[in-house]
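S.K.: return atomic coordinates for the entry below.
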Amino acid sequence: MSSASTPPDQDPRPPASEPDGRRVTLQRVTAGVREGLGKAGAFLSTPAGRAEPPLARATKRWVRMLPLITALGFVVVLIPVTTQVLANDYGVSGGLAGALGVAQAAPLLLAITRPLAAWCIIIVADVIGAIVTLSMGDHRPAPWTAMIIVGYVIVCLFLSLRESRRTLLRIWLVTVVASLVLSAFRDDGSQDSSVLLIVLSGVTLLLGALLRERGDAQRRLIEQETISEAERSQRTLLEERARIARELHDVVAHHMSVITVQADSAPYRLNGLPDAAREEFGSIAASARESLTEMRRLLAVLRSEGTPGERTPQPGLSRLPHLVEATVRAGIPIDLSRPELAVLTQLADVTPAVDLSAYRIVQEALSNVMRHAPGARTTITVTLDEEHLLLLVVNGPPTRTPDSLEHSGTGHGLVGMRERVRLVGGTVDAGPLPDGGFRVAAQLPLLKKDSGTA
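M.R.: The predicted structure follows:
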């Protein structure tokens, strides 16, 4: 008994009847594209590069809703149009046409918050729709229908506003590969729509990315300017406080010197003091001298970046006439209204801190007039009530255009005024006037020298 042996590398079964070669090729391409898209989807399905949807920072609610309204409008239009075109023009069954319409358009709503996930769904649905239309053998535009191109461009726009350049480049390369592969199997008589999708998607991704990067750059610039302005304001405040501290050193040093002298001379001025009291006065004098020495060291630190002019004696309201005279010579007409002689005697008893603060407030107000309102007529009024020293500096509109900022001022404008007033427990009100002028009004507590504990 003999039987013919079959070679191991051959199948003994008879070959089955194979379908048309073109369909077999399409099926293989479909399987390959699905596998490739699955890997691409897993690789690209990461959260959006930006944490917020487009126009999320808009102040008006209807502006924030624009992306959703736009996407919803395209979904409402594309689903019935896609279904009708596929069913009537391409001969696709109604159920399959409706499913493709929903799969190709509905993810546009998801693209607002998760554009990468929406793109993965849409590209798969578009490829399946292209394969379906190619298998119909029609002579219409292939492989992409007009509805596919519109929906794909919209999702590319959402992608470009959220994702990085590298991700957008990968998405466009997938689009190019899918378009070229599917275009190779279209009928010779059909219109090639692959180039149109490649060009439109590339232009949309590029322009959207440039628009997003420009907006990001402007936002970072605004944030940096805000930070710089805050730091500049803080630095100005600290510089003004340091300058005020340097000026007040003379006031505090005077009080410490008085304490030292009084403690040293008390045993000689007061007869019959017990030894314990003499020792106590000596201890007070020693502590005062030590404190005065430490204050001089502190002043040396504060004046490390100061100007030599800061070492001169600090001025007070008695120097107002000289300040006004110098300002008038600079071209600012000034009317000075001062208290009468009896009130001036009372004014001489205010604390040095109030006296210095009042002078500096008027000086800074006049400096601002020279900077911002050259030639404006200015009125300075100094009055007293029972508890307060009142200062009022009012200037009219400028008579000529300011040429450049003067740098002879002693402080930082309103910042210095507010700090000085806060230091002595007063109030200040400054602001523009309807006629174009400016007004500075300060109220300082009229604390007397003999009301302290020194």
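S.K.: okay, CA-based contacts and neighbour counts for the rest of this
M.R.: Noted.
S.K.: ok, residue 208 to residue 354 distance?
M.R.: Taken as CA to CA, to the nearest Å, the spacing of residue 208 relative to residue 354 amounts to 62 Å.
S.K.: out of these two, which sits in the more crowded spot?
M.R.: Of the pair residue 208 and residue 354, residue 354 is the one with more neighbours under other CA atoms under 10 Å, namely 24 against 20.
S.K.: give the closest residue to that one in space, chain neighbours not counted.
M.R.: residue 424 (6.4 Å; CA to CA, 6 or more residues apart in numbering).
S.K.: that neighbour contacts residue 444, correct?
M.R.: Yes: using CA atoms under 8 Å as the test, residue 424 is close enough to residue 444 to be in contact (7.0 Å).
S.K.: let's compare: structure for the following, please.
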Amino acid sequence: MQVPPPVNGAAQWAGDQLGDLGRALMTPAEGHVPLLAGAQRGWVRALPYLLAVAAAITLLSTGTVVLAQDYGLPTAVAGALALAQSVPLVVAVTRPLAAWWVMSSGVVLGALTTAWTPAGAGPWPWPVPTLIGYVFLMAALALRERGRTLLAVWLVTLAASVVAADLNQPRAGQTAIITVAVSGAVLLLGWTVRGRGEAQRKLAEQERISEAERERSTLLEERARIARELHDVVAHHMSVITVQADSAPYRIEGLPPQAVEEFGTIAAAARGSLAEMRRLLGVLRSDGSAPDRAPQPGVEQLERLVETVRQAGVRASLRSEEVGELPQGVSLSAYRIVQEALANVVRHAPGAVAEVVLAAEGRTLLVTVENGPGGTPGVESGEGTGHGLVGMRERVRLLSGRLETGPTAAGGFRVFAELPVTSTGESPR
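M.R.: Coordinates of the predicted model:
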């Protein structure tokens, strides 16, 4: 395999680059979203159109006058050229590359038409209105098109200016330098601003994704915690079923063989369910945490919880109506909701007055925790786990209840939960 000479390789590389630049001029950026289309306010979204229309009208009128008076063109010709060099600014709001092709064609036609005007007529081939419109178009291009496209546009502008200066140095030399310098500066500035904006948008998007992942992680952790706690509650009932089913043939005399066999089947099923629950709990505790052997708390321990909160500096009180016997799951959820709410009071409103109220309404347990002003109540701080309100919502959702949280008119915070009780004979009275 022969290695191509370095000169040929450089020529091929240069040709490839020129081909890429040419394709960039023919391929606009994907989509035709207008400038500032993502703004929330309507007047901001309409601003690019208003500015483009105002600039087009201004440059159309001034361009017509300049071409007719300074360059001596017929009014109709001057108006047509000014129209081709100004109206593309309106198109540039959504399709800047297409607008550049139209305006460039207008500039070339204007240069050919004014090439034979007197030397003192004005700058050539860039009359002042034409140059101003072209600079505006460069800004629209820089904010929408890719960097390779911007480079190709600037190189075409440079080549055209060099050719014009070579054809008519006295009239085009200084104008060519100004055009190349100003257009390049605008393209570079706009490209930098757009790059910075895109970087900020990507950073904000990553932050939103990270926040969503944190919320999801918090939710999953809280669900696992609730599942571990409810395991103990369900395991207790399953254990009772197992013991009663195993001991039934010995406690009840005269049972037929079919009943004894049925009790044995119930006991075996209960033991199997307990084994499956222990395996599930092992998965939930895959982080290596040791199992909690302590019994799960309930509403009976709320007085002790309130006393602990008092020792932390919160003037807490408990008012409990007669709620009757509660299922363990409901009692545990009520206790955890009160615990999380009071923990938020201690964390965010130290020294505040807090009141815990338990009441029964039909077959529903009502739990209310309300505190007065102090600190910043009800707001999860960086020092917390972030599980407080999430845990409350999950526990209430588990029981098909309802949760309301929010600030009070007095400047405090209120947590209100409705926990339905569905077990027959165990509802609040």
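S.K.: what's the TM-score for these two chains?
M.R.: Superposed pair, TM-score by TM-score structural alignment, normalised by the length of structure 2: 0.87. Supporting alignment: 406 aligned residues with a CA RMSD of 2.7 Å.
S.K.: before we move on, the earlier item: tell me the counterpart of the residue nearest to residue 354 of structure 1 in structure 2.
M.R.: The equivalent of residue 424 of structure 1 in structure 2 is residue 399 (alignment by TM-score structural alignment).
S.K.: and residue 356 of structure 1, by the same measure?
M.R.: Using TM-score structural alignment, the equivalent of residue 356 of structure 1 in structure 2 is residue 332.
S.K.: and for residue 127 of structure 1?
M.R.: The equivalent of residue 127 of structure 1 in structure 2 is residue 108 (alignment by TM-score structural alignment).
S.K.: what does residue 144 of structure 1 give?
M.R.: Counting by TM-score structural alignment, residue 144 of structure 1 lines up with residue 126 in structure 2.
S.K.: tell me where structure 1 has strands.
M.R.: Remark: strands assigned in structure 1 by DSSP state E are 334-337, 378-384, 388-395, 427-432, 438-445.
S.K.: closest to residue 80 of structure 1 out of those strands?
M.R.: Closest to residue 80 of structure 1 of these, according to CA to CA: strand 427-432, at 62.9 Å.
S.K.: what's the spacing between the helix ranked longest in structure 2 and its chain's center?
M.R.: What stands out as the longest helix in structure 2, according to DSSP state H, is helix 169-251. Relative to the mean C-alpha coordinate of its chain, helix 169-251 of structure 2 is positioned 7 Å out (CA atoms, centre = their mean, to the nearest Å).
S.K.: what packs against that helix?
M.R.: Helix 169-251 of structure 2 sits against helix 128-144, helix 147-167, helix 257-284, helix 328-348, helix 388-398, with contacts defined as 3 or more CA pairs under 8 Å, 6 or more residues apart in numbering; DSSP states H and E.
S.K.: before we move on, back to that, between residue 424 and residue 444 of structure 1, which one's more packed in?
M.R.: Neighbours per residue, other CA under 10 Å: of residue 424 of structure 1 and residue 444, the larger number sits with residue 444, 24 against 17.
S.K.: return the residues in contact with the more buried one.
M.R.: Counting by CA atoms under 8 Å, 6 or more residues apart in numbering, residue 444 of structure 1 makes contact with 354, 358, 388-390, 421, 424-427.
S.K.: again with residue 277 of structure 2
M.R.: Neighbouring residues of residue 277 of structure 2 by CA under 8 Å, 6+ apart: 231, 235.
S.K.: how about it, what's its partner in structure 1?
M.R.: Residue mapping for residue 277 of structure 2 onto structure 1 gives residue 295, with TM-score structural alignment as the criterion.
S.K.: what is the neighbour count of residue 77 of structure 1?
M.R.: Applying other CA under 10 Å, we find 12 residues neighbouring residue 77 of structure 1.
S.K.: residue 266 of structure 1 and residue 280 touch, don't they?
M.R.: No: applying CA under 8 Å as the test, residue 266 of structure 1 and residue 280 come out as separate, 10.4 Å apart.
S.K.: who has more neighbours out of those two?
M.R.: Shown here are residue 266 of structure 1 and residue 280; by other CA under 10 Å, residue 266 has more neighbours (15 against 12).
S.K.: residue 436 of structure 1 maps to what in structure 2?
M.R.: Structural alignment (TM-score structural alignment) places residue 436 of structure 1 against residue 411 in structure 2.
S.K.: relative to residue 318 of structure 2, how far out is that match?
M.R.: Residue 411 of structure 2 is 21 Å from residue 318 of structure 2, by CA to CA.
S.K.: do the same with residue 331 of structure 2
M.R.: According to CA to CA, residue 331 of structure 2 stands 16 Å off from residue 318 of structure 2.
S.K.: check residue 48 of structure 2 too.
M.R.: 61 Å.
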